[in-house]
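S.K.: Sequence and predicted model, in that order:
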Amino acid sequence: MQGAKPAPSKDSGGSAPLLESGLATLAGRKPDNEDAAIFHWPDDPHLREYLGAVAAVADGVSSAEAGAHASKTATRQFVSDYFNVPDTWPVARAGEKALTSINSKLYRLSHAFTQQEKGYLCTFSALVIKSRTAHYFHVGDSRIYHMRGAELRQASRDHTVILGRQRQMLVRALGMDTALQVDYGRIDLAPGDRLLLTSDGVHDFLPEETLRGILSAPDASAQHMANALVQQALLAGSDDNLSAVVLEIIALPATTLDEYSRQLTRLPFPPPLEPGMRLDGFLVERELYASPRSQLYLVRDTASGEQLVMKTPSANYADDLHYIDRFVQEEWVGLRIQHPRVARVLRQQRPRTALYYLMEYIQGETLAQWMQHNRFPKPTRAFRLLQEIAAGLQAFHDQETVHQDLRPANILIDRDDHARIVDFGSVYIAGSAEIFRPLQHSSALGTASYSDPHTLLGRNTGIRGDLYALATIAYELFTGQLPYGEEINDCRARGDYERLRYRDARQFNPVIPLWFDRALARGCAIDLEQRYHTLDDFMADLANPNPRYLRDDPSDLHHQHASLFWKLLCALWGVTLLALLALFSSP
């Protein structure tokens, strides 16, 4: 996306800068382009004002076979994550959160393909232009330059070491290690400034005099400058991929947003809300839920008439900075995860006078209530709901986040009989600099029944903790019971959990086949060595009999019932297949 170039003015007349952009990226003499370059300046005036514009260049590490995938993932996800941050966050924190998540994803992908020697590594340089400041984030040997007048300065530093005979080695890259070191800095802007991001295929082959000459052309557009830089590097003998992004600052707002940001991060907690009260254009209709930690209200947007859910923090924690930080993070997590099986968090379009966030209103009942009204549901219906919960949970994992508090009370069944995961209060972000803290739910009765015992004892088990919760919910869906009974709520130490014994699901529901029961047992195994490692493996073993679990005694009293269960599931999969074939064959 390119910004239009209005008549130059020192004052933009608003709170957002005016700028022009140019972007060029080529494979050059290489068969494939492993560079990725991006520029995004949202059309929404609110986002332009409070989040600004983003430009980024990433260069896939040539020795890593998945470098092209890494660079595209890094640039696209950085833009997506950044523009989904709450406006309560400063740029530095938003960028750090996004990059730690990206780094964790690339590192995980690299280690998932160790046998194929496939590495997801790339350098990364980004600029966020907000108000009167350029914020930069940098890892590797791509570069960021700042030009004012005739002076050209390299703002970033190359993360390389010299090995001799003009050989250099990259010492930092996204996806290289679990711990990410990012250079962050700020550049105070002035009208007429020009900013440049390049991959090494450009700056390694052009001296600074050439860069300065191209960037100082008085009547050249930003796009013309980006094209000229790439073409000049090719003429100079560049044998690498080439990328250049040029930004020209046309005008700047008269005042900065720093004061606004400081006020926003110190927003007061709203008072207890009553029906009929108004807050920032939202009319309170009724309270939906209240706990010692938060409140949920059904509100109506007086401008659009839309019903929404407003979540507010509890006044009990008004002086708890960690609690406030976690509450704000909930909004960020919800804005990042866009999936039909996860409740949507909505971006606030009006300035806030108090601390809260908004979610879509889903009419229905919790899974806990649904199970009370639907004891021993049809296997096909129960399995479909379980698939939907798993799909929503996978959406969290795809964003390198772990829900950590999956339980029937945090799953809604809407009026169309579909499952939706709600509540982001306990989410853990993989790769984040935050210290892991075990779950504490003193006011949530029954939570210990679904939370991984290792998590409750202070060990972060990642997605396998969510898998334990999903398996426990699956067991309860099909049996109406818990796999370890009510005794699990009394466990306090590791030895207490080790004394627990899994209760065969078939004793509570005779239609459950042996292989299905054994998959459930492995999903909620307390011993991590026995538990599944991925949701896909767990769901696959529930959907298709694992040969290892089919060694059954022919005299088993459950044999005939298991056959019926299997036939019902096969009927479901057959109907689903026919529906998909009809969908893809339709014009």
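M.R.: Done, it's in.

S.K.: From here on, just use CA atoms for contacts and neighbour counts.
M.R.: Will do.

S.K.: Okay, buried residues for stretch 308-325 please.
M.R.: By neighbour count with 16 or more other CA atoms under 10 Å, stretch 308-325 contains the buried residues Leu308, Val309, Met310, Lys311, Thr312, Pro313, Ser314, Ala315, Tyr323, Ile324.

S.K.: In addition, the following structure is provided for comparison:
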Amino acid sequence: EKFEDDTTFLRGFLREEWVGKSLDSPHIMKVLPRRENTQFYYHVCEYIEGQSLRQWIIDNPSPSLDSVRRIVKQIIVALRTFQRNDMVHRDIKPENVMITTHGEVKLIDFGTVLVKSLLETGEQTHEDYPVGSVNYIAPEFLIQNHSDFRTDMFSLGVIVYEMLSGALPYKPFKYKDYIPESANEFHYQSIKQYRSDLPAWIDICLKKATQPEQQKRFNALSEFEAALDNPKDIVATEKRPPLIERNPVLLWQWVSAVLLVIVLLQTWLLSR
């Protein structure tokens, strides 16, 4: 298929090349310079010998926390590089993470990277979410087409959940192209139902990283990383939610019971 008349595609293609050349991190795939004065547009990328994180998940159905941490820490290094350069990857999923034969992690595919400086100057426009990645996309990008580093954090949290359990923290919507109306349609599923051997603090950590409301997530990627290492810290910072959030049915049962007692008491007093 030819895209010579598709200016939006060409701008995105050139932006992807520029991103790969601009970012310097051992955990981000490099895009190498191509021959000058060529009449064709193409990418020359570094060769990565290894497997995708998707294949790693298939090969490791019940991995240890340590093995997951080693991979996640490297992904966070890559994402912090994007953040320092005012960029958001926006398509973090197992297929876009490569693991070399030496265990080094590299983030690939920059086709949907948001470059804030280009957005401000009008050289980049808001684009639709990546097709086929809905299960990993944060609600604010999916619903409002808004994204920042916490958008990538959400996707990473989903990946960590899937690495540990083989499942997703939120049930996929019935239709592939369905766009929810609000973040209220996202209902977190405890990872303990898939891996009862995992400590409870892991569930707390992943629930916070994948909060549908972005302001409720960790304030920094480094905080997410620290929480995966230090269970005492994440448990201490998490306040016990009110009863109406933990068990609304039980709350209303208590309220109804109290009201019933009041009504019966008033009836008894009036009958005297």
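M.R.: Perfect, I can see it now. What you see is a predicted model, and the numbers here were worked out from it, not measured in a lab.

S.K.: Put one on top of the other, what's the TM-score?
M.R.: The TM-score (TM-score structural alignment, normalised by the length of structure 2) is 0.80; 234 aligned residues with a CA RMSD of 2.1 Å.

S.K.: Show me which of the buried residues of stretch 308-325 of structure 1 is closest to Ala53 of structure 1.
M.R.: Ile324 (27.1 Å; CA to CA).

S.K.: Structure 2: which residue goes with that closest one?
M.R.: Aligned counterpart of Ile324 of structure 1 in structure 2: Leu10 (TM-score structural alignment).

S.K.: helices or strands up against the host helix or strand of its match?
M.R.: Assigned by DSSP states H and E, Leu10 of structure 2 belongs to helix 7-22. Contact here means 3 or more CA pairs under 8 Å, 6 or more residues apart in numbering; DSSP states H and E; on that basis helix 7-22 of structure 2 packs against strand 31-32.

S.K.: What range does the strand it packs on cover in structure 1?
M.R.: Against structure 1, strand 31-32 of structure 2 falls on residues 345-346 (TM-score structural alignment).

S.K.: What lies in contact with the matching stretch?
M.R.: Outside stretch 345-346 of structure 1, the residues that touch it by CA atoms under 8 Å, 6 or more residues apart in numbering are Glu331, Gly334, Leu335, Tyr357, Leu358, Met359, Glu360.

S.K.: quick revisit: secondary structure and distance to Ile421 of structure 1 for the buried residues of stretch 308-325 of structure 1 - can I get that in TSV?
M.R.: What follows is those, written out as TSV (DSSP: H, G, I helix; E, B strand; the rest coil; distance: CA to CA, whole Å):
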residue	secondary structure	distance to Ile421 of structure 1
Leu308	strand	16
Val309	strand	15
Met310	strand	17
Lys311	strand	16
Thr312	strand	19
Pro313	strand	20
Ser314	coil	22
Ala315	helix	26
Tyr323	helix	22
Ile324	helix	23
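
S.K.: re the thing from before, the match of strand 31-32 of structure 2 vs structure 2, average offset?
M.R.: Mean deviation of stretch 345-346 of structure 1 relative to structure 2 after superposition (mean CA distance after the TM-score superposition for structure 1): 0.7 Å.

S.K.: mean offset of the helix holding Leu10 of structure 2 relative to structure 1 (after superposition)
M.R.: Mean deviation for helix 7-22 of structure 2: 0.7 Å (mean CA distance after the TM-score superposition for structure 1).

S.K.: got a list of contacts for that helix?
M.R.: With CA under 8 Å, 6+ apart, helix 7-22 of structure 2 has contacts from 3-4, 28-33, 43, 109-113.

S.K.: Secondary structure element for the residue mapped onto Lys106 of structure 2 from structure 1, which one?
M.R.: Here Lys106 of structure 2 is matched to Arg420 in structure 1, going by TM-score structural alignment. Here Arg420 of structure 1, judged by DSSP H and E, is contained in strand 419-421.

S.K.: Now do that strand: which elements does it pack against?
M.R.: helix 379-398, strand 411-414.

S.K.: switch the cut-off to 10 Å
M.R.: Counting by 3 or more CA pairs under 10 Å, 6 or more residues apart in numbering; DSSP states H and E, the packing neighbours recorded for strand 419-421 of structure 1 are strand 364-366, helix 367-373, helix 379-398, strand 411-414.

S.K.: Quick one: closest of the ones you listed to Ile249 of structure 1.
M.R.: Ile249 of structure 1 lies closest, by CA to CA, to one member of those: helix 379-398, at 36.2 Å.

S.K.: three-state assignment of Arg352 of structure 1?
M.R.: coil (DSSP: H, G, I helix; E, B strand; the rest coil).

S.K.: Thought Ser261 was touching it, still the case?
M.R.: No - counting by CA atoms under 10 Å, Arg352 of structure 1 stays clear of Ser261, with 11.5 Å between them.

S.K.: Just list the residues touching Cys205 of structure 2, thanks.
M.R.: Residues in contact with Cys205 of structure 2 (CA atoms under 10 Å, 6 or more residues apart in numbering) are Gly157, Arg217, Phe218, Phe224, Glu225, Ala226, Ala227, Leu228, Pro231, Ile234, Val235, Glu238.
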